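> Take this sequence and fold it.
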Amino acid sequence: METWVIFEEVDKNSKRTQSHSLFSPFAQNKPYFPPKTISELSGKMVVASYNGWLMIADSNDPGSVLLFNPFSQTTINLPHLDLLSEEVVCNQNSVNYVMTCVPDDDKDERCVVMVSWKSLILFCRPGYDDSWGIHHASVNSDVRSHTLGICNGIIYKLVFLANQYALLYRVTISERDDSNLVVTLKSVGQLRWTDLGRRYQSVYSAPYLVESCGELYCLNLFYGHGTYCNDIQDVRIFKFVEKDNTETLDVVQVESLENQALFIQVSNSPSFGCYVPPPTTSGLLQGNCVYILASFDEAVIFKYHLEDRSLTPFPLFPNQKLLWRRPFWLTSAGNKRNLDESEEKEMDTVLSEEDVSKKRHETEFGDLPSDLICRIARRLLLTDYSRFRATCKKYGDLTLPLQCWSSQSSKIEYLETTKSELILPWLISIRGDPKICNVIDPMHTDQIYLITIPWDDQSYAATMEVVYSKNGWLLMNGFAGNLFFYNPFTKVINGAVLPANNNFGHLRCMGSSATPISENGIIVGLQRSMGQLLVHSYIYGDPEWLVTLGCVKGSFIPASNSPVYYKNKNAFYFLDITGRLGRYKITPERRYKWKTFSKPSTPIVCNPLGGMTTYLVECDGEILSVFVSLAGSWVKVFRLNFMKKRWARVDNVKNHMIFLSPQSSFAEVAPDNRPELGNKLYFSRLHQKEGLVCYDLASHRYCSPNNDSMSRENLFQTRELLGCTWIQPTWS
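This is a model prediction of the structure:
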């Protein structure tokens, strides 16, 4: 199956549609050939796409709709949509379109076009019916959102209600005696929103029904604010399966798509998937990935890889800054997976891991000479060294404890070599198994280490995630309102001091003034509820959380970042999506007060919903704000001047390294033996070949501590590790 993108090319100055273009981003051997202009779409709007066909509307009369196949140049007229206005027809969030099958000609009774809007379902047979049939769905009136999907010719409708439940309907189309169609809905499943996951820092989720290889999936995108791809916090995929041999369907989470790829329409068209034969011949198209069309101006495809939970932006036209609007996926073939004989033969010859392990020769590593064991140990990276000591008692007796190994003292035998390992902050996240932390050493990004969380409570382990880090400790969430601190280096869990918070699923921007080993620590988090800003705070040792009213009327909109606890002011400082500053102050008498500052005003004049990311960090006793544009085309840093109440531009942070991630940001001083690591911003992003991505404030270019030759002007084709945060290794 070949997959294309059709979009409106926009004039850079007037922002008006110039033309409609067709482009193949996965074309072999010619990935960047110019897009083809579709002159037949002049004066038209594309409102939906399905399996090679477009549903288009007249720009002057949106109710005048028809089907168009850009490959065969075939046009099929549809009845006039009298009930829908231009705003409704073109609204990509409230209206859904689907077709039961591909029409064979301009009059095909088997093909039914369906439009779903609120409680209405409109339907017709292209070239056969003179008017749209109308069905008033008798579903709960308190509907928050809905989506249509089709699998094996059967239409499904997923309806999300305000009571935290979702209903799945099977839509049946039948013909009456008078040859007219009738639509009926039958409930085939009920699930809670929480069954589809909930992620920290996300306030909005968008579900999509997807058919791939004859199976029905539900993919849920979690956004920080609005449906903008650069602010995706997580992606969850579920598959619908029959329950106990009945017509009822249940959902199970999918950890891997294997050789399938999903193509998500951030619009009102059905999303779809396909089989990708291994090995892939294109660097962009791969199995076990999700491809999302960006809905903002720049022509960008976002690729989400399930294996490492990374999100990578790819420019469609890297040599020209083409602006687009309303992009749609378009396919030129079906999506069924058909294995040929060679593939089946290849699959039959694959040995299971158990078979391979039985054939592998087992070596008794404990029989190695002691001096050889010591020579091996002194050349290992930190996490490898930790595992090496735990292999057997002999290895543990012959090697030094981790606290001694990590010391920079030249008296220690294992660090006498000139290639002694730097102890820098690491990237840590939870992926797949919720009881295993994935750790990446920034100096060796080609290796991922695993650290087990020794927690037996299943209510914690079911949906674990990292929400904040401070001085080597992680603040963890178990999604049952349960919060606890965990040190992945000492494997110490401190969960008794934190009472449950039932509103935790709605909190953002969490921070802490101290680690759990301190006596007077404070934990805070923000929640937006009914237009109000609520501040949740907890003082170590108190029986419960305190909720304080921050502000109303949306004057402060929390971003996907962490606050700064400024000890000199005994207050937490927050930065919202526009760059506005907020403060939560706690007096010695335990009086709590929130303030949204009018001064300093935001230092950036930019549409916050256009892809800007904000961070707040303390560096050398000062508060810095960092602003990064979509795909990093520009980066700006400012210092807060408390006396003058304004932000001052910063182009040099001297020997400091600024580590930035949505969950936690902080500053460190560069090691004396690596001064070139200073004056840089370090992101939770990796480049496939060049390692960790950082921004050099001196050259205003992206570079890498792993590759001196790397020099980039943006973050395209770099992988953002979702749910990942920086942590300082500590054993205390």
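> can we go C-alpha only for contacts and neighbour counts from here?
Noted.
> those strands in the stretch 501-650 of the chain, which residues are they?
508-512, 522-529, 532-539, 546-551, 564-566, 571-575, 581-586, 592-596, 613-619, 622-628, 635-641, 646-650 (DSSP state E, counting those that start in this stretch).
> Can you tell me which of these is packed in deepest?
Each of the strands of the stretch 501-650 of the chain was scored by mean neighbour count; the highest is strand 508-512, a mean of 26, by mean count of other C-alpha atoms under 10 Å.
> run this one through as well so I can compare:
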Amino acid sequence: MGGGLCSSAYDCILWNPLTLERISLPQVNAEISFSILTCHPSEPDCKVLLFASGIPSILYCELGNKEWITLNYHDELRRSLQEEEIVEDNLILYNPVCCNGNLYAVLVPSRWDSKLHIVKIHDIQPDSLKIESLNVFLPVVPPLGATKRIYLMESCGDLFTVEIQYKDQILTGVLAIEIHRLNFSNKEWLKVDSAKDRAFFLPPGVEQADAAVSSPASNSDIANRVYFTLFDNNNLYSYNIEDGTVSISSIFLNLPRVYEPSSPIWLMPDLRFTNTLKEAKDKSNTEQEGGGKVCGKENDIKEDVEDIGDTNELFLSDLPFDMVKVIAERLILVDYLHFRATCKIFHYAAPSIQWRIALQMRVESPSLLSPWLVFFEKQSVCTFIDPKHGEKYHINLPQELKGGCIICGSQDGWLLVAVGEKSTFFFNPFTQVIIPLAELNGHETRSFSCIGFSSSPTSSECVVVEFDKRMCLESGDDKFGVESCRMREDHWNMNFFDDADFSFNDNSAVFYRGAFYCLGKKGNLGLLKLNDEEEDTWEVLTQPKSPCLSGYHKNFLVECDGELLSVFVGCLGKWVQVFKLNESKMTWIRVESLGNYMLYLSCSSSLAVMAKTPGMENKIYFPIFCGESMVFFSLETKKFHSFESKDVAIDFYSSREKLRCGWIEPRWC
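This next block holds a predicted model:
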């Protein structure tokens, strides 16, 4: 609306910083959590609503009134919940939002594992109000980090939720962002994969849910993004909704820290906007290949020769068919698939690949000799990117995994995938084989900060562990839980261990010499041993000490050639350091070169592989992009590069980081 509510201990005004117009309001003698206007201040029936902090009360007044009217909504809210047979003790409303003339708010349940639901507030009178439970729960996204915030907001007449998951409680990094839109007709939340006509802005303060706003945006450089800040720097970050990457939009040297008493808020000018943008249709070519569908790149050439111009048509008809076959035989796998999709002649010259015997191509297909980046797109497609060539292709997900799943780990060509709140599967995307694990126990919901598995799920010895960051509710002590499940077991085993000054840093656990090792946020090592005959044990090792005392943003643990390596990444990629564990002395030794090995690092999976393709060795690959090329760190130059930029160094201000992804080694058997 172009303005905001400003208040001190007693005085309260509406202020438009663009026109400097002020509207005085009655003094406020209560602590306020949220504030909202029912409509623009120029409207005759505009009301100002203040939601009291910690008590079920709303203060409201119409413009020109001399005092606030206090309405207690406790009994009315309880009545509306009882009609829907909802039992709830905590009767405090949060995050009010106006949408299409209606006022909505969020009821946060008293149980931490219960769902948040939306109520509608209407018929606000001096002595009463009405609350209607919509029986609509906020969408559930399995928690990945230590802290998450969910914002309810209006945008262009629609109701949206934006959920952001942070890697820690002090908001120094982001693991995932998801947006949903409410379909009012069937009360269903729809995941938003693209929002090309609008942008979302999240407040710096964690308690400023009512300060989250959305704005129409026709500029493609601004639209289709979520903007946010982090605790430990002065950068403005943007999340691209369509490609799932985070980049640094701007640097504000005078941006206040989020912990300061008066955090900044977003202020949207009063705009009138008509949505005329239409989302482009996906024109990817699709062909059936064995277990899954493989789709060409977005800009692939159409299949039919008739669709190609006259010049190219003559060239293709002049090219000997045997020569076309020879060309096809020399292509790497991804190029081979795109080659087949180009036209009918190439389609006939390049026979369909039998996925189960594709490993025979490994000698002649360099792209199969290194891991690929893997992530899920639009809830139904598994996407791969070859880090060397930048080629991208897709495989359709089987029905069991459609509807939203998260990559939790990777090993030997298998992905460990979480689906919903309780289901876990092993999935080989190349063979389409799915191996289910037991459902999580009882009412437990997934909330892990570190996960790992010991071996390929085809082995009877395979065991999966999830390190749960939650509090031990029964004792009230700071503890974390470890859930473990072996193949063919029908349940998960739960153990609780003392926190012992160990903070998980959202990286993957490594199974090494019969135990699971975790690298903590402080650079210390935690060791989990699962014992068949005795109780499982957890130990935070006093040695080795962290090789980096401060200044790093991320760290990773990976096994390389039978040894444990730790990798520390400085803030904004200013430096990268690699260390090897000397087990005899229990100290970290600095590694200056990886030799012929290469590392692939991400939050969900980290791999070490010997390079078979010249030019890929002695490098560390990250799920970071500069343009369309993947970024790597060279231990030779001590700088970030990409194959596209060659010798030109890259900084994080010109790159994009992919969230919710992992690395996988292609395996068809």
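> closest one to Glu341 of the first structure among the strands of the stretch 501-650 of the first structure?
Distance to Glu341 of the first structure, taken as C-alpha to C-alpha, is lowest for strand 613-619 among these, at 49.3 Å.
> Can you check what angle separates that closest one from strand 571-575?
150 degrees (axes from the mean of the first three to the mean of the last three C-alpha atoms, to 10 degrees).
> What ranges does the first structure have for its helices?
86-90, 341-348, 353-359, 370-377, 382-390, 393-398, 402-405, 458-461 (DSSP state H).
> which stretch among these comes nearest Val693 of the first structure?
helix 382-390 (21.4 Å).
> ok, and what's touching the closest one?
Under the criterion C-alpha atoms under 8 Å, 6 or more residues apart in numbering, residues Ala377, Tyr395, Gly396, Thr399, Leu402, Ser406, Glu421, Tyr449 lie in contact with helix 382-390 of the first structure.
> If we use 7 Å, what do you get?
For helix 382-390 of the first structure, contacts defined as C-alpha atoms under 7 Å, 6 or more residues apart in numbering pick out Ala377, Tyr395, Gly396, Thr399, Tyr449.
> ok, now how distant is the aligned partner of His656 of the first structure in the second structure from Ser8 of the second structure?
When the second structure is aligned by TM-score structural alignment, His656 of the first structure is paired with Tyr597. Tyr597 of the second structure sits at a distance of 60 Å from Ser8 of the second structure (criterion: C-alpha to C-alpha, to the nearest Å).
> More neighbours: which of those two?
Counting neighbours by other C-alpha atoms under 10 Å for Tyr597 of the second structure and for Ser8 shows that Tyr597 has the greater number, 18 against 9.
> What is the neighbour count of the closest residue to Ser49 of the first structure other than its chain neighbours?
Residue nearest to Ser49 of the first structure in three dimensions, not counting chain neighbours: Ser269, with 5.7 Å by C-alpha to C-alpha, 6 or more residues apart in numbering. Applying other C-alpha under 10 Å, we find 26 other residues in the vicinity of Ser269 of the first structure.
> check contacts around Ser269 of the first structure.
Counting by C-alpha under 7 Å, 6+ apart, Ser269 of the first structure touches Ala48, Ser49, Tyr50, Asn96, Tyr97, Val98.
> Just give me the neighbour total for the nearest residue to the last one once chain neighbours are set aside.
If you skip the residues right next to it in sequence, Val98 of the first structure has Met114 as its closest partner in space, 5.3 Å away by C-alpha to C-alpha, 6+ apart. Look at Met114 of the first structure: counted by other C-alpha under 10 Å, it has 20 neighbours.
> which ones are touching Met114 of the first structure?
Tyr97, Val98, Met99, Ile121, Leu122, Phe123, Cys124.
> Residue in the second structure paired with it?
Alignment note: Met114 of the first structure maps to Leu50 in the second structure; criterion TM-score structural alignment.
> cool, and Ile586 of the first structure?
Correspondence of Ile586 of the first structure to the second structure, assessed by TM-score structural alignment: Leu530.
> Chain neighbours aside, what residue packs nearest to the aligned partner of Val569 of the second structure in the first structure?
Val569 of the second structure maps onto Val628 in the first structure when the alignment is built from TM-score structural alignment. Spatial nearest neighbour of Val628 of the first structure, excluding adjacent residues (C-alpha to C-alpha, 6+ apart): Val635 at 4.7 Å.
> State whether the one you found and Ser625 are indeed in contact, as I suppose.
No: using C-alpha atoms under 7 Å, Val635 of the first structure makes no contact with Ser625, being 10.7 Å away.
> Could you report the separation of Lys580 of the second structure from Tyr166 of the second structure?
Distance from Lys580 of the second structure to Tyr166 of the second structure, by C-alpha to C-alpha: 29 Å.
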